[in-house]
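# Sequence unavailable; structure follows:
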């Protein structure tokens, strides 16, 4: 490591040892500031900005262990090496448990000190580089409108959004509940020429049928009992922008006919009015239902379906998105941890296994809710299986039990089946599969060879 410009703070109340430590560290190129106590260090830290602290444990005033606790509470604190003449194994273990980077005892071996300083600085430099790389990967995994995902199916979705967004026609967004259809709608709006205009979203299933027409088209004053003032309606409010009709399959047939006229002619008539109003709004529709089946059942207009279906975009379910599960989990862990003022590092191995084997019928929304629950109940650094919803754990046990009861496979067969599932999840990437399985690639190849 290049020691130039690396700033080290030495806190030692023994003048002779303090001077010796400073001279030794400066002799190999470190920029060193020496302090007699923690208070003096804290007063200068804002200007000196130490990248490593070497501190005695027993100091006047604040002790080295108390300093460790204070540094651990900071978001970006320098690493700490503790020194003491009263070192015991228990004390060393306790200090390391609390987050100290190393623990040295007096009489001090200066060569050991230099090795320790080099090792700690190198470790933190590598950790920062990994974190920077992780964040850059997270940024590259972000699609339009903050959509997270870099799987092949999501890259295809981004391409479709980019192609369809500039077009003025209506768009039908298809996908299971919880896949993020509204985010796709927002992305279409943001990448369109209407981006400066309003974006409104309405759930057709969330409004009573008798109020839908007034909600969409507005009404004239006195149009019906209680209509004391005229109302513009959502279509007029979204003029110059985009209106998302979520759960379009729940719209009554009579209203579907009026919506079709809006799409064809760009005109609408408020309830109770004799005047038609010209509007300029792009319609996006979303549904998790099979509209073709509804057309066959005569519960959805065929002409409206074909008008919407011209530009149809299908949002993939989470179970088809491979490693996006891990990306989304990491994103939600960071997001929820910040909201709850926690420092959760990620998923423990058991929790990762559950996530990779679970199908997430509720898709991204279910994943997000699972992470929110897990962060809430997690008191440590890592989310474990016990912090996840019970249904996820029970499904895994139930699947294994059912499989075993029906077929009574051998352990080798169960292992081979699980390996195949992990490989399918990683789309054949053996390096990622080995990482998930907790084995080396060589072991994975041996397992695959034996299976064949």
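Right, received. Where do you want to start? Since the structure is predicted, the reported quantities are computational estimates derived from the model, not experimental observations.

# make it CA atoms for all contacts and neighbour counts henceforth
Will do.

# got the contact list for residue 141?
Residues in contact with residue 141 (C-alpha atoms under 8 Å, 6 or more residues apart in numbering) are 148-150, 327.

# Ok, residue 394 next?
Per C-alpha under 8 Å, 6+ apart, neighbours of residue 394: none.

# ok, now residue 257?
Here residue 257 is in contact with 301, 304 (criterion: C-alpha under 8 Å, 6+ apart).

# For residue 303, see how far away it is.
9 Å (C-alpha to C-alpha, to the nearest Å).

# same check, this time on residue 294
For residue 294 relative to residue 303 (C-alpha to C-alpha), the value is 12 Å.

# Equivalent analysis for residue 424, please.
40 Å.

# Could you verify my assumption that residue 249 touches residue 287?
Yes. Assessed by C-alpha atoms under 8 Å, residue 249 is found in contact with residue 287 at 6.4 Å.

# More neighbours: which of those two?
Neighbour count, other C-alpha atoms under 10 Å: between residue 249 and residue 287, residue 249 has more, with 24 against 20.

# quick one: that one and residue 293, what's the gap?
11 Å.

# Look up how far residue 338 lies from the spatially most central residue of the chain.
The residue lying closest to the centre of the chain (C-alpha atoms, centre = their mean) is residue 331, at 1.5 Å. As judged by C-alpha to C-alpha, residue 331 and residue 338 stand 11 Å apart.

# same question, residue 238
Taken as C-alpha to C-alpha, the span from residue 238 to residue 338 is 34 Å.

# Compare those two and say which one has the larger neighbour count.
Neighbours around residue 238 and residue 338, counted as other C-alpha under 10 Å, are more numerous at residue 238. The numbers are 22 against 12.

# contacting residues around that one?
Residue 238 makes contact with 197-200, 281, according to C-alpha under 8 Å, 6+ apart.

# can we see that at 6 Å?
residue 198 (C-alpha atoms under 6 Å, 6 or more residues apart in numbering).

# For it, give its distance to residue 182.
On the measure of C-alpha to C-alpha, residue 238 and residue 182 end up 16 Å apart.

# Next: residue 385.
Counting by C-alpha to C-alpha, the gap from residue 385 to residue 182 is 30 Å.

# structure B:
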């Protein structure tokens, strides 16, 4: 048993306190004995225990008052109450105040030892969860996002400016560019960071189930609704709801989402009860919503409600200087899994990666690095492993183009991205391959969010082929 596991015993009956102290010391715990609540409170300021065991009836401050004070000032301390036989009401009151458990006098040594062991296990688990939460927040903080390029520096600055504001945020950028990472960084940098961050991909859930997923439903409201269910808005109350691929939301659901944003109220599917919600919305899309508004595919009023603070995530080809940092991070990440001995990448291999156009952005780069680490036989990723991985990635992209039976619109988007990659983003050549004018190519790229909405159209063409 580790001596770092500290226990405080508080009892004005010195003999009883000594018995408990000796018993637990023999079990390997570091035990401090206090003869009053006042003494315990004074000493705990500089020596906080993992577990505190207190008697109920004491001369100065009784055990219940001590428990209340400990729970208020030291919420991570697990508390146990010792109470006389027959004082069940006191025991229940102690647990209402936050005590882990109670034990009645006289007690068997084995009973106390088992109870303390469980309390220590709870303390350990509580601390591990706390550390894990801190690490999770750290992993999605602004400082943890990899990038030193000017394009990313402006994003970092914007995150810091908007994090504390309650306004809705619209994040735009190509698929795989890291929009959710940015959304989490905004959440974890603001006042809502201790509250839930609930992500949902609007394309991943069937249309007929999405309303129920967002707003919840009541039992019997539709076939399969065997129980009441909370919606994600209610789950995210006082926190942040991240709506990924908001551009794929149907017009009827757009209207309902607008109503929720305006009224801050939800009504579960099939229910009559109105529920108040306080949710910050961060939406993301790879599409150009302005074009979709013009085409009648996205509500203009909803667009302005979401686009209070616009954040554009640059494509990887716009921040090539960040690739070495990203590669280093991915190598460390996959090496920590213990499945690869790779520790570095050669200069030649890195040059190959920096010359690639990365239509799949950071996600594609991560996949290539992982595959190259699997193929590498030494501690360094060589050029051949990168080339093999890049070819495999390209082949996989073509296969995926048809694998999931995409819509015609989605297929067109993917095909344009693939052609642009093959011609190294040269629009004249891409337009020829696609059989359209440069003006049409620009319009298509804006529609699918492949370029900024502010990109200038070519003015040297008066006609279009489609």
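Received, thanks. Everything quoted here is computed from the prediction, not taken from an experiment.

# that older thread, with adjacent residues omitted, what lies nearest to the counterpart of the residue nearest to the centre of structure 1 in structure 2?
Under the alignment (TM-score structural alignment), residue 331 of structure 1 pairs with residue 329 in structure 2. Of all residues not flanking residue 329 of structure 2 in the chain, residue 146 sits nearest, at 7.9 Å (C-alpha to C-alpha, 6 or more residues apart in numbering).

# Also residue 174 of structure 2?
The nearest residue in space to residue 174 of structure 2 (C-alpha to C-alpha, 6+ apart) is residue 286, at 4.8 Å.

# cool, residue 226 of structure 2 as well?
residue 219 (5.3 Å).

# any idea what that neighbour aligns with in structure 1?
So, by TM-score structural alignment, residue 219 of structure 2 is matched to residue 221.

# what sits against that match?
Counted by C-alpha under 6 Å, 6+ apart, residue 221 of structure 1 has contacts 227-230.

# Buried only: go through the residues you listed for me.
residue 230 (16 or more other C-alpha atoms under 10 Å).

# what's the neighbour count on the aligned residue in structure 2 for residue 234 of structure 1?
With TM-score structural alignment as the matching criterion, the partner of residue 234 of structure 1 in structure 2 is residue 232. The tally of other residues near residue 232 of structure 2 (other C-alpha under 10 Å) stands at 19.

# can you pull the contacts of residue 232 of structure 2?
Residue 232 of structure 2 touches residue 214, counting by C-alpha under 6 Å, 6+ apart.

# Go again with 7 Å.
Residues in contact with residue 232 of structure 2 (C-alpha atoms under 7 Å, 6 or more residues apart in numbering) are 198, 213-215.

# Of the residues you listed, which are reproduced in structure 1?
Shared with structure 1 under both residues aligned by TM-score structural alignment, their matches' C-alpha atoms under 7 Å, the contacts from the contacts of residue 232 of structure 2 are 213-215.

# can I get those residues in CSV with neighbour count, distance to residue 373 of structure 2 and secondary structure?
Converted to CSV, those look like this (neighbours: other C-alpha atoms under 10 Å; distance: C-alpha to C-alpha, whole Å; DSSP: H, G, I helix; E, B strand; the rest coil):
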residue, neighbour count, distance to residue 373 of structure 2, secondary structure
213, 19, 39, helix
214, 23, 40, helix
215, 23, 43, helix
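
# Would you convert those residues into JSON lines that also reports distance to residue 118 of structure 2?
As requested, those are exported to JSON lines (distance: C-alpha to C-alpha, whole Å):
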{"residue": "213", "distance to residue 118 of structure 2": "38"}
{"residue": "214", "distance to residue 118 of structure 2": "39"}
{"residue": "215", "distance to residue 118 of structure 2": "39"}
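
# Tell me which residues touch the aligned partner of residue 150 of structure 1 in structure 2, please.
Residue 150 of structure 1 maps onto residue 148 in structure 2, with residues paired by TM-score structural alignment. Applying C-alpha under 7 Å, 6+ apart, one finds that residue 148 of structure 2 lies in contact with residue 322.

# Please verify my assumption that the residue nearest to residue 174 of structure 2 contacts residue 176.
No. Applying C-alpha atoms under 7 Å, one finds residue 286 of structure 2 not in contact with residue 176, separated by 9.4 Å.

# who has more neighbours, these two?
A count of neighbours by other C-alpha under 10 Å puts residue 286 above the other of residue 286 of structure 2 and residue 176, at 26 against 19.

# Which parts of the stretch 251-400 of structure 1 are strands?
Remark: strands assigned in the stretch 251-400 of structure 1 by DSSP state E, counting those that start in this stretch are 267-268, 277-278, 282-287, 312-314, 346-347, 382-383.

# right, so of the ones you listed, which gets closest to residue 441 of structure 1?
strand 346-347 (21.7 Å; C-alpha to C-alpha).

# what's the mean gap between the closest one and the aligned bit of structure 2?
Aligned to structure 2 and superposed, strand 346-347 of structure 1 gives a mean residue distance of 1.7 Å (mean C-alpha distance after the TM-score superposition for structure 1).
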